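S.K.: Following is a predicted model, sequence given first.
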Amino acid sequence: MVLSWIDWTVLSATLLTIVGYGTWVTRHNKSAQDYIKGGNTTRWWTIGLSVMATQASAITFLSTTGQAFSDGMGFVQFYFGLPIAMVIICAVFIPLYHRLKVYTAYEFLENRFDLKTRSLTAILFLIQRGLAAGITIFAPAIILSIVLEINIIYLNVIIGFLVIIYTVSGGTKAVTVTQKQQMFVIFAGMLAALFITLNLIPDEVSFTDALEIAGSSGRMEVLDFSFDLENRYTVWSGLIGGTFLALSYFGTDQSQVQRYLSGKSMKQMQMGLIFNGLLKVPMQFFILLVGVMVFVFYQFNPAPLNFIDASTETVLASEYGDEYRTLQQKQNILFNEKKALSLLMAKGNNESLKTQAYRLDSIEKAYRLESKFLIKKAIDSDYTIAYNNLKSEVDKLSANPKSENYIAKSEELDTLYKSSAKDTQTNDRDYMFIRFILNHLPVGLIGLLLAVILSAAMSSTASEINALATITSIDLYGRNVKGEKDEAHMVKVTKLFTLAWGIVAIIIACFANLAENLIQLVNIIGSIFYGNVLGIFLLAFFFKHIKGNAVFTGALITQVIIIIGWWYDWMPYLWLNLFGCVLVILIANMIQLLRNKD
């Protein structure tokens, strides 16, 4: 799609203003205190917005809206543990960091244990956050490259280069002040998106009617109190697994710790995190609601079987083109039924209409799944036999979409789909929102929402490479490389590491592959490492008898077990945070007990 000059102007002006402002305001940073900790001048509202901007990457807006469009509001449960974690961090972590006047979270670990434990924890952070930094660039780049028909390598380089300019120049303060502007752009853009989406829904359909229509297909089911470990998002996984993930992320991840260590005082740091805790869940609820309203919009407007135009063109040009066209015709007939039913529901809803809506939604999901297999078969014929066999079984059971057999066979189809190495061609969930923006929103707002997506990518990437550089210079270079290192030297070295990590992030982005859902990929990467790191910090805080050798050995063993557990899918990834945290505490205690006996 070719953007209008108005959209290009809005997009370019927004991004260049943010980059220019951040570079200009922080151009005089000379000391390590200024460059790494922002001179400790940041107030609570800036801390809160900066913390939110660090977490709210482009993935948040592309994947979360797509998640809501496909599965509904249940993903918000993932964030239920965050407010609890904010209170604990304010009570335990911040007073300790403030009293010790640390530059990084891992300085404390050397004081408590030893240098090798500090270095190991820092390396674990560098691995997972380095990968995540590349994904935060890659996520919007791969999507925008397809919809705007721009080479993805160019977009990776452009996004990374813009971030490098002001992050290398101004350090932590540049990241913080630009994130405040970026969050204003993000809030304005998402509010405008919701308002316009509601206006695009027929006049006779009120907001309450829209919620009813979404609810009839299960998309307004926010809370799930089941204890089923196979269910990824429940109240319990959010409260327990989410709390441990948030404790690890906000309490030990330098990309977040560095945001509030720049605070003017301990009280300002604490207020900033409490502000984040109070606002984060409503913000995620709102973003999910935008995705749900886009779903409602498509009950009254035709939606493509697959939101990736290039994939549709590929399958239509293949030997499976006629099958795909037949499926499109079925989709068109189904759309007319959905639209008529939705208009009836707007006039007065009842259980009979809800049952019909659920049935039509199940049929549409089946069509979408079938379209993905046709695309896969057009690309990779290895799926043909397995697809035909499973599809035949599912068709026989489709008369009762709520039956256990139908659900089980549908899950087998889904598993087969996920196993493909060519998922980049069919996984259109992350493309839904951007395709909706480009096809249905007015000129000017398109440019603003593209600026929202790129601003979010820049804000989270800037925090990450800023933190990666700080950890590398302070925890590894500063403590393990001998020689005199004055303030000017450390600022110069940190700038060089910032540049280096920015380049690494661009390289990772250029070699990344699109996962089933990007926001899940980022959280999975975090869950593999965060539980272990949190456990190390809890050992430091509360287990005074544990020594450095026991923690170091326990952490290595735990990390190996967690990676094995993730690889063999022992449990939903959120529970890996609790599992890793408990495991390292138990193993370290056992090792220390054995050492004491010796």
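M.R.: Right, received. Where do you want to start?

S.K.: Only C-alpha atoms from now on, for both contacts and neighbour counts.
M.R.: Will do.

S.K.: need the helices for the stretch 201-350 of the chain, in chain order.
M.R.: Along the stretch 201-350 of the chain, counting by DSSP state H, counting those that start in this stretch, helices occupy 207-216, 235-236, 242-252, 254-261, 266-300, 309-316, 321-347.

S.K.: want to throw those helices into JSON lines with distance to Thr117 and mean neighbour count?
M.R.: Formatted as JSON lines, the entries for the helices of the stretch 201-350 of the chain read as follows, by distance: least, Cα to Cα, whole Å; neighbours: other Cα atoms under 10 Å:
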{"stretch": "helix 207-216", "distance to Thr117": "50", "mean neighbour count": "20"}
{"stretch": "helix 235-236", "distance to Thr117": "32", "mean neighbour count": "22"}
{"stretch": "helix 242-252", "distance to Thr117": "14", "mean neighbour count": "26"}
{"stretch": "helix 254-261", "distance to Thr117": "16", "mean neighbour count": "28"}
{"stretch": "helix 266-300", "distance to Thr117": "27", "mean neighbour count": "22"}
{"stretch": "helix 309-316", "distance to Thr117": "48", "mean neighbour count": "18"}
{"stretch": "helix 321-347", "distance to Thr117": "56", "mean neighbour count": "16"}
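
S.K.: also this one, for the comparison:
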Amino acid sequence: GFFLQLSYFGTDQSQVGRYLTARSTSESKLGLLMNGLVKIPMQFLILLIGALVFSFYQFNKEPVFFNQTQLEVLANSKFKDSLAILKKDYDAMQRLKVEQMNLLAEKHFQKGSPDWDKVRSVLRNTEDQKARFRETIKRWLQDNSVRGDYNDTNYIFLRFVVDKLPKGLVGLLIAVIFLAAWGSIAAALNSLASSSMVDFHKRYSKNVLSEQKEFKLSRIYTFLWGIFCVMIAQLAYNIGNSLIEAVNVLGSLFYGVILGIFLVAFYIKRISANAVFVSAVIVEIGVITLHFFNQYKIISLSFLWLNVVGALGVILLGYVLNIFLAPGSKKEVLQEAEL
């Protein structure tokens, strides 16, 4: 996690672009510091909302599946009758669970007493039944005749908002979510468009462009990157258990290598550009390979370790390749190793 956040806040173009707009180095440093400090309470509030919604559903009826659209798909499939029976049984089980939770909250049974053990046993059984009901729903959605989305993690909060909040507040909250999402998307698209213009178009174009022409081309690049992002989102929407995990998984495929390049540029200047480039390409291929090995259960590796492998791999492999790719550096590196 440390390597992931270090790369995100220190090397990601969407973040660095904000630092570059500061009027001075001091303001840029202050912006970086505030970015890190604000991130902590923001993450706390996000996780707190999840904990509060979880607590709410302990004392109130919880949907058997939070994605209502997929339940409607099942209702129009060959599982229609089975779904109706499952819902009826699930509702009865939920009523029992709510009764036991309210009883536990009201009576404050002493831990270890017969009443405490009885309530715990009932709650444990209801949780096991709930898990079986949800697994049945997911199995039906994965059926070849249905082929629905069996992951409803990203719909828990939205279902709570739609079902429990007043209608006016629902519209306002959804609008806020869209605005927040668009703010992040706009920063990413602007970063991609500016990188495309500065690092590729202006570098390899022989024509001198006016500011108006550059602006028009930037808009075209923004549009093209927008289409690309939509396509990737359609393919990667079901990566991981939740949306935030999917973002971190995709970021971990590249952030480690990017961080390694920056670390070499700042602190190990004796490694040549050619060595860094080749090592970055090789390590990136290795990181993606490790990810696929993990996906197919060949190895068991958390995606957060991909950032560590990427960063350290670029540095270590860059040192080795620098012996062969940097003219006159072989002798110097060997002398440094002896020291």
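M.R.: Looks like it arrived, so ask away. Predicted model only: the values in this text are computed from it and were never measured.

S.K.: I'd like the distance between Ser352 of the first structure and Tyr358 of the first structure.
M.R.: Between Ser352 of the first structure and Tyr358 of the first structure the distance, using Cα to Cα, to the nearest Å, works out to 10 Å.

S.K.: These two: which has the busier surroundings?
M.R.: Here Ser352 of the first structure and Tyr358 are compared on neighbour count by other Cα atoms under 10 Å; more neighbours surround Tyr358, at 18 against 8.

S.K.: So that one versus Ala366 of the first structure, what's the distance?
M.R.: Here Tyr358 of the first structure is placed at a distance of 12 Å from Ala366 of the first structure (Cα to Cα).

S.K.: one step back: of all the helices of the stretch 201-350 of the first structure, which one comes closest to Ala192 of the first structure?
M.R.: Ala192 of the first structure sits nearest to helix 266-300 of all these, at 10.3 Å, using Cα to Cα.

S.K.: distance from the closest one to the second structure after superposition?
M.R.: Comparing helix 266-300 of the first structure with its match in the second structure after superposition yields a mean distance of 1.5 Å (mean Cα distance after the TM-score superposition for the first structure).

S.K.: ok and that helix relative to helix 242-252, angle-wise?
M.R.: Between helix 266-300 of the first structure and helix 242-252, the angle comes out at 130 degrees (axes from the mean of the first three to the mean of the last three Cα atoms, to 10 degrees).

S.K.: in the second structure, what residues pair with helix 266-300 of the first structure?
M.R.: Under TM-score structural alignment, the alignment places helix 266-300 of the first structure onto residues 25-59 of the second structure.

S.K.: mind checking what Ala275 of the second structure lines up with in the first structure?
M.R.: Across the two structures, Ala275 of the second structure finds its equivalent in Ala550 of the first structure, going by TM-score structural alignment.

S.K.: my bad, should have said Thr69 of the second structure
M.R.: In the first structure, the position corresponding to Thr69 of the second structure is occupied by Ala310, as judged by TM-score structural alignment.

S.K.: The residue lying closest to its match once chain neighbours are set aside: how many residues sit nearby?
M.R.: With Cα to Cα, 6 or more residues apart in numbering as the criterion, Ala310 of the first structure has its nearest non-adjacent residue at 7.6 Å, and that residue is Ile146. Close neighbours of Ile146 of the first structure, defined as other Cα under 10 Å, add up to 16.

S.K.: what's the matching residue for Ile146 of the first structure over in the second structure?
M.R.: Using TM-score structural alignment as the criterion, Ile146 of the first structure maps onto no position in the second structure.

S.K.: what angle do the helix or strand harbouring Ile146 of the first structure and helix 242-252 make?
M.R.: In the assignment (DSSP states H and E), Ile146 of the first structure maps to helix 115-147. Here helix 115-147 of the first structure runs at an angle of 110 degrees relative to helix 242-252 (the same axes, to 10 degrees).

S.K.: what separates helix 115-147 of the first structure from the chain centre, distance-wise?
M.R.: Relative to its parent chain, helix 115-147 of the first structure has a centroid offset of 12 Å by Cα atoms, centre = their mean, to the nearest Å.

S.K.: quick one: buried residues of it?
M.R.: Using 16 or more other Cα atoms under 10 Å as the burial criterion, the residues of helix 115-147 of the first structure that qualify are 115, 117-126, 128-147.

S.K.: and if you look at stretch 210-226 of the second structure?
M.R.: Of the residues in stretch 210-226 of the second structure, those scored as buried under the neighbour-count criterion (16+ other Cα under 10 Å) are Glu214, Leu217, Ser218, Arg219, Tyr221, Thr222, Trp225, Gly226.

S.K.: Return the subset of the residues you listed lying in helices.
M.R.: Applying DSSP state H to those, the entries found in helices are Glu214, Leu217, Ser218, Arg219, Tyr221, Thr222, Trp225, Gly226.

S.K.: Including distance to Tyr57 of the second structure, could those residues go into CSV?
M.R.: As requested, these are arranged in CSV below (distance: Cα to Cα, whole Å):
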residue, distance to Tyr57 of the second structure
Glu214, 53
Leu217, 51
Ser218, 47
Arg219, 46
Tyr221, 45
Thr222, 42
Trp225, 40
Gly226, 37
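
S.K.: Out of those residues, flag the one nearest to Phe79 of the second structure.
M.R.: Using Cα to Cα, Gly226 is the member of these that sits closest to Phe79 of the second structure, with 38.3 Å.

S.K.: mind checking how far the residue mapped onto that closest one from the first structure is from Gly134 of the first structure?
M.R.: Using TM-score structural alignment, the equivalent of Gly226 of the second structure in the first structure is Gly502. Here the distance between Gly502 of the first structure and Gly134 of the first structure works out to 9 Å (Cα to Cα).

S.K.: Please apply the same query to Gly66 of the first structure.
M.R.: Between Gly66 of the first structure and Gly134 of the first structure the computed distance is 21 Å (Cα to Cα).

S.K.: What of Asn427 of the first structure?
M.R.: For Asn427 of the first structure, the distance to Gly134 of the first structure (Cα to Cα) stands at 19 Å.

S.K.: what do you get for Thr424 of the first structure?
M.R.: Plainly put, Thr424 of the first structure is 17 Å away from Gly134 of the first structure if you go by Cα to Cα.

S.K.: do the same with Lys372 of the first structure
M.R.: On the measure of Cα to Cα, Lys372 of the first structure and Gly134 of the first structure end up 27 Å apart.
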